[in-house]
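Q: Dropping the sequence and predicted coords here.
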Amino acid sequence: MRRTCLGATRYKLSPSLSQLRQYARAPTKLPIKPPPPPKRRYKLNGDSYSFIRGPEDAMLERSLSKSISPDLQVRCTEFDAQGNVRVNSGQFKKTELCTKHGLLPRDLRKVDTGVHTIIPSILVRSNSILVNLLHIRALVKADLVLVFDVYGSTDSHTQSVFMYDLEGRLQQGSKGMGGLPYEFRALESILISVVTSLGEEMKVLKNMVEVLLAELEQDIHRDKLQSLLVYNKRLNTFLRKATLIRDHLDEFLEEDKDISAMYLTEKLDGVERPEDQHDEAELLLESYLKQTDEIVQVVETLVSDIDNTEGFINLILDAHRNNLMLFELRVTIATLAVGSGTLVAGLYGMNLKNFLEESQYGFFGVTGAAFIFTVIVLGVFRRKLRVMQKLTLNSSKASQRAMRG
């Protein structure tokens, strides 16, 4: 309520109780709800279906967009015909690489650093060799080597050693490497780096597993069993990786056409080589195939040792569990026998008259009878327990014989 006078000051009074009630009854504005997700309609066999688009669809669309439209550039290190580094970690467009080196987009995808793959591959094309082995992805030609920078391995020790070794082998020339052409020197450097990396990782895993197995022979502890599980997973992962490389080299050696097409220098000079004349390349690949196979055999032996140790530990734990169960059964039998003896004492503890109350030898007779009854019950159940143990051993031996037969 407001009172106003002409030429006077205006005064505001506090609201009355009725006005406060009106304010309280006034409707409040609720927050605006977000619009529902849009519906999309799809047709399947002539029928129309509507689906609500959720957050999972948005994540799927983002991942698909990344896979459909990958990066158009790759980072490479280029070596020239004399083995010198022409470009160090330079940016190259994929389209220019395909056009310049006569490749298809699917060929370049095999060595694309943005695509994670564990499947090794050696692809032979008309004037180049594409290699994807472990941490190395390279394009080898008769007078050029392109090494693609794999994410996470640019600054690694293995990658640095490979770069220096490749540069040294290419600079030595054909005469300094026993007459090997340019492409075979590059390929041998790649295979050496791959086999060396596998061998070093195998040695580290072998030392750790052998130390752990030796400790488990002395003491079986929970932490050691957890470490054994971790090492077993690492060994299986490494075994899968090494087996893939060995199998790929073995399969590649069966392709005479691809092996004979690896002589890129002769192709550049216009010399045609028959498909059955590739002894030099075959010996090179077979040498590193044997080394890879040896690594696989060592790792398989380690995995077998771990499996045998796990089986032996399970046998020990089963034996301890059986001993605990037998001890519990013995305690139960002893409790039953003592309870049988106390049953006699309980019967005579009732407030009922009998002829033994006034007997001079009644106490000793009842006590002796209760003791004899306890010994009889204990002996009967212990004998049954022994019979059950013999049946268990005989049944296990019979089942083992049946499995062997």
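A: Great, that's in hand. On a predicted model such as this, the values are computed, not experimentally measured, just so you know. Numbers count the residues shown, from 1 in each chain.

Q: For the rest of this, base every contact and every neighbour count on C-alpha atoms.
A: Fine.

Q: measure stretch 257-271 end to end?
A: 15 Å (CA to CA, to the nearest Å).

Q: what residues does it touch?
A: The contact list for stretch 257-271, computed with CA atoms under 8 Å, 6 or more residues apart in numbering, reads 124-129, 141-143, 181-183, 252-253, 272-278, 281-282.

Q: Report the buried residues of it.
A: For stretch 257-271, burial by neighbour count (16 or more other CA atoms under 10 Å) applies to 257-265.

Q: State the next helix or strand along the chain beyond the biggest strand by length in the chain.
A: For the chain, the strand that runs over the most residues, judged by DSSP state E, is strand 85-93. Note on strand 85-93: by DSSP states H and E, the next helix or strand toward the C-terminus is helix 94-101.

Q: which helices and strands sit right next to that following helix?
A: In this structure, helix 94-101 makes packing contacts with helix 105-109, judged by 3 or more CA pairs under 8 Å, 6 or more residues apart in numbering; DSSP states H and E.

Q: Could you list the buried residues of the helix or strand encompassing Arg246?
A: Using DSSP H and E, Arg246 sits in helix 222-253. Residues 225, 228, 231-232, 235, 238-239, 241-246, 248-250, 252-253 are the ones in helix 222-253 that count as buried (16+ other CA under 10 Å).

Q: Got a quick ChimeraX command for the buried subset of the contacts of stretch 257-271?
A: To isolate the buried ones among the contacts of stretch 257-271 in ChimeraX, judged by 16+ other CA under 10 Å, type:
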select :124,125,127,128,129,141,142,143,181,182,183,252,253,278,281,282
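
Q: dropping in the other structure now:
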Amino acid sequence: MALTLTSPHFRFQPFLTRTNYLFFSDLTEPQFHDSLTLLRRRPISVTSPPALKPVKCSRSTEEKQWNDAETEAVASDSDESNGQAPSKTSSIESPRIATTSSGDSLSLGIREPVYEVVEVKSDGTVSTRKINRRQLLKSSGLRPRDVRSVDPSLFLTNSMPSLLVREYAILLNLGSLRAIAMQDCVLIFDYNRKGGQAFLESLLPRLNPKSNNGGPSMPFEIEVVEAALLSRIQRLERKLMDLEPRVQALLEALPNRITGDILEQLRISKQTLVELGSRAGALRQMLLDLLEDPDEIRRICIMGRNCTINKGNHNVECSVPLDKQVAEEEEEEIEMLLENYLQRCESCHGQAERLLDSAREMEDSIAVSLSSRRLEVSRVELLLQVGTFCVAVGALVAGIFGMNLKSYLEERVFAFWFTTSGIIIGGIVVFFIMYNYLRARKIF
């Protein structure tokens, strides 16, 4: 018989703990009285019997461990709030919490891109190195959004030419040339492409002291900007010079001789001119925007100097008067430099547009010539169709007389010649009638 808390035998409640209650609940009434007799003879402190089975516990082992860990955590929090040091058991954490934290740390891992660049220093030293994004931002003083204009992995999204001036660096994006110019070095991305190789060929001779002939040299970042613009415009001019004679030869040969090969060459030349004109136009627009914003030019001049730009009057203010004078002189030189390259770019763009217009006009004239030829062919076809109709009418009469039916004309000698001459004369008359009708309707 199991005992409950309302049993009258529970007058020894001080001797019963939770563990003892679980033990006594499985005893019968005689066994229970024997156990109480033993308890009267023993001390008051009652220990848990060794025969206690953990299966009888209402909680599972995992739940008990979980609740014990929570209890210890609460106890450690209360000890810390009372100013006591936490115990060793308070450092035990749940496996579930540890698993979650480790998963979060793995999910937050970011793999930074590594760029392989060519570094050209101000003394002309060239070296190849690998640098990640964090090191690049730290060495150049740029922000992550600034690097997007020169990131080679974003070639399709940022293909428009740009020149961005920041406090410690200048970012150059001129198509296949992407570089970051600083006071003492320049980092070139995708140096194996044509734009990067042309830029190196134009920059390295400028850094040679013998090439200056003893004259004053410009700051390194301005040398980099000029070399980039020069290499880009020279490539456009070289491509235009190679394309112009070929287009002129096609324009001279096309009116007299129209073949499939010549038309295909004209199409390829026209496509190349469109691409060349769009590149020159984009570069011209970039130079115009840069010249219309004098603050950008002033930022290039004060780079590396203790100078600022006044927001009110947009003047350069320097702590050293000599720096202000040098910055003003460099501003004039940069404006003249940009104007020079703007004129060359406009000349290249204008010549490409003129050649493209000539090719389009020749294409239109070819289309008109082909249309006139198709018109002549259509007239001949129409004339043949009218003649075929007249002959078909005569064949209809001949077919009628060819039937195996008696018409009493076969008994007469002159019937054959009369019928034949009638078919011929009737076909000719019908032909001229149809011809005059089509000319009156301006169809023929």
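A: Noted; the coordinates are in hand. Since we're looking at a predicted model, the values are computed, not measured.

Q: circling back to that earlier point, so which elements touch the longest strand of structure 1?
A: Judged by 3+ CA pairs under 8 Å, 6+ apart, strand 85-93 of structure 1 is in contact with strand 73-79.

Q: Counting by contacts, list what the strand it packs on packs against.
A: strand 85-93, strand 145-148.

Q: and the shortest one, which stretch of structure 2?
A: What that stands for is strand 145-148 of structure 1. Strand 145-148 of structure 1 lines up with residues 185-188 of structure 2 when matched by TM-score structural alignment.

Q: Comparing the helices and strands packed on strand 73-79 of structure 1, which comes out most buried?
A: strand 145-148 (a mean of 22; mean count of other CA atoms under 10 Å).

Q: mean per-residue distance, that strand to structure 2?
A: Strand 145-148 of structure 1 differs from its equivalent in structure 2 by a mean of 2.0 Å after superposition (mean CA distance after the TM-score superposition for structure 1).

Q: for the buried residues of stretch 257-271 of structure 1, which one is nearest Leu170 of structure 1?
A: Nearest to Leu170 of structure 1 among the buried residues of stretch 257-271 of structure 1: Thr265, at 13.8 Å, using CA to CA.

Q: Give the burial count for Leu236 of structure 2, as a bare number.
A: Counted with other CA atoms under 10 Å, residues neighbouring Leu236 of structure 2 total 20.

Q: Next up, the contacts around the aligned residue in structure 1 for it.
A: Matched to structure 1 by TM-score structural alignment, Leu236 of structure 2 sits across from Leu198. Neighbouring residues of Leu198 of structure 1 by CA under 8 Å, 6+ apart: 242, 292, 295.

Q: so what corresponds to the second one in structure 2?
A: Aligned against structure 2 by TM-score structural alignment, Thr292 of structure 1 finds its counterpart in Cys345.

Q: Please tell me how far its match sits from Leu230 of structure 2.
A: Distance from Cys345 of structure 2 to Leu230 of structure 2, by CA to CA: 10 Å.

Q: now do Glu201 of structure 2
A: Following CA to CA, the distance that separates Glu201 of structure 2 from Leu230 of structure 2 is 11 Å.

Q: Could you pull out the strands in structure 2 for me?
A: 114-121, 126-132, 162-165, 170-174, 177-181, 185-189, 307-309, 316-318.

Q: What lines up with Arg439 of structure 2 in structure 1?
A: Superposed on structure 1 with TM-score structural alignment, Arg439 of structure 2 falls opposite Arg386.

Q: measure its match to Gln400 of structure 1 for me?
A: Separation of Arg386 of structure 1 from Gln400 of structure 1 (CA to CA): 21 Å.

Q: same check, this time on Asp305 of structure 1
A: Between Asp305 of structure 1 and Gln400 of structure 1 the computed distance is 22 Å (CA to CA).

Q: neighbour-wise, which of those two wins?
A: For Asp305 of structure 1 versus Gln400, neighbours defined as other CA under 10 Å are more numerous around Asp305 (15 against 11).

Q: That one corresponds to which position in structure 2?
A: Taking TM-score structural alignment, Asp305 of structure 1 has Ser358 as its aligned residue in structure 2.
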